[in-house]
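**Student:** Pasting the sequence and the predicted model now:
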Amino acid sequence: MASKMIFINLPVTDLERSKSFYETLGWKVNQDFTDENAACIVIDDNICAMLLTKSFFTTFSTRPIGDTTATVNGLYTLALGSAQEVDTLVDAALSAGGTEEVNADKRAQEAQVGMHGRTFLDPDGHQWEPFFMAYPGAN
């Protein structure tokens, strides 16, 4: 059986700016699925973000595109291998023009269960939440 993959489709205002942002995070552009309307960003072997120009994005749904700069439309949570990986990814996002959203109550709750997480917004306001949690019995 073939492994499953997830593709997160994100509307973007400026495709080149968004490609550059995600490349700064260390993620790669798959040129086979990239053109003037879309870019495939490879996050992991089975996870990709499809950056779609807003005009192209509207061809996939009759519903209007949400304003991600004013409202939350989704939380893209990514489990990483260490707290350092979380910090490195968020620091890269900030250096590339992203912004960090700090929720002290959420961080306190995460710390109680041994989790380290941070939140960043990409230039279009899409909310990413990388985290690390040491599971009992994990090496």
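**Tutor:** Received it, and whenever you're ready, just let me know what you need.
**Student:** okay, CA-based contacts and neighbour counts for the rest of this
**Tutor:** Noted.
**Student:** any chance you could map the strands in this structure?
**Tutor:** If DSSP state E is used as the criterion, the strands of the chain fall at 6-12, 28-30, 38-44, 47-53, 75-79, 99-101, 115-117, 119-121, 127-133.
**Student:** mind checking which of the ones you listed is nearest Glu85?
**Tutor:** Taking Cα to Cα, strand 127-133 is the member of those nearest to Glu85, at 8.2 Å.
**Student:** mind checking how far that closest one is from the chain centre?
**Tutor:** A distance of 9 Å separates the centroid of the chain from that of strand 127-133, by Cα atoms, centre = their mean, to the nearest Å.
**Student:** another one to put next to it:
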Amino acid sequence: MHNMIFVNLPVADVARSRAFFTELGYSVNEQFSDERAVSLQLGDNIVAMLLERDYFGSFHPAQTADAASTKECIICLDADSRDSVDDLFDRAIAAGASAGDTEDHGFMYGRSYNDLDGHAWQIMWMDPATVAAGAEQTAAQA
């Protein structure tokens, strides 16, 4: 049904957020970035638009939440392996993020951090064999 996702997040300092996320290895689409916004490429079809708070607020009349005190969402992204989860988490903490929780269910592993503005990011990995078995079980039950 959908081909892409664009997550829009308010940030206090666009340049600081740009530096933080590029430190984590994400690229920036300069075509859609300026002093008020940075277009962060999270994957082939996943984009986070980090928008200066006042600019973000101009898109909707509701009060903009402060992610440091109110969780508006948790952004969950997959990783290729448990080691990839740990690597990205460690880079985020080194770049100034604060640690969230860790979940280890054996077949599923995730760690979360709060970015410089308090937005919650969860990086997770699921064992491909378990995912495939789950898909087969779901198909058999249908």
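**Tutor:** Everything's here; your move. Worth saying up front: this structure is predicted, and the values here are computed from it rather than measured.
**Student:** one step back: could you dump the strands of the first structure into JSON lines with mean neighbour count and distance to Thr69 of the first structure added?
**Tutor:** Shown next, in JSON lines, are the strands of the first structure (neighbours: other Cα atoms under 10 Å; distance: least, Cα to Cα, whole Å):
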{"stretch": "strand 6-12", "mean neighbour count": "17", "distance to Thr69 of the first structure": "11"}
{"stretch": "strand 28-30", "mean neighbour count": "17", "distance to Thr69 of the first structure": "24"}
{"stretch": "strand 38-44", "mean neighbour count": "20", "distance to Thr69 of the first structure": "20"}
{"stretch": "strand 47-53", "mean neighbour count": "21", "distance to Thr69 of the first structure": "16"}
{"stretch": "strand 75-79", "mean neighbour count": "13", "distance to Thr69 of the first structure": "13"}
{"stretch": "strand 99-101", "mean neighbour count": "16", "distance to Thr69 of the first structure": "11"}
{"stretch": "strand 115-117", "mean neighbour count": "20", "distance to Thr69 of the first structure": "21"}
{"stretch": "strand 119-121", "mean neighbour count": "21", "distance to Thr69 of the first structure": "9"}
{"stretch": "strand 127-133", "mean neighbour count": "20", "distance to Thr69 of the first structure": "10"}
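**Student:** how about the ones you listed in TSV, adding distance to Ser61 of the first structure?
**Tutor:** Output for the strands of the first structure, formatted as TSV (distance: least, Cα to Cα, whole Å):
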stretch	distance to Ser61 of the first structure
strand 6-12	12
strand 28-30	24
strand 38-44	16
strand 47-53	13
strand 75-79	20
strand 99-101	28
strand 115-117	32
strand 119-121	24
strand 127-133	21
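**Student:** quick one: which of these is nearest Ser20 of the first structure?
**Tutor:** With Cα to Cα, the closest approach to Ser20 of the first structure among those belongs to strand 28-30: 9.4 Å.
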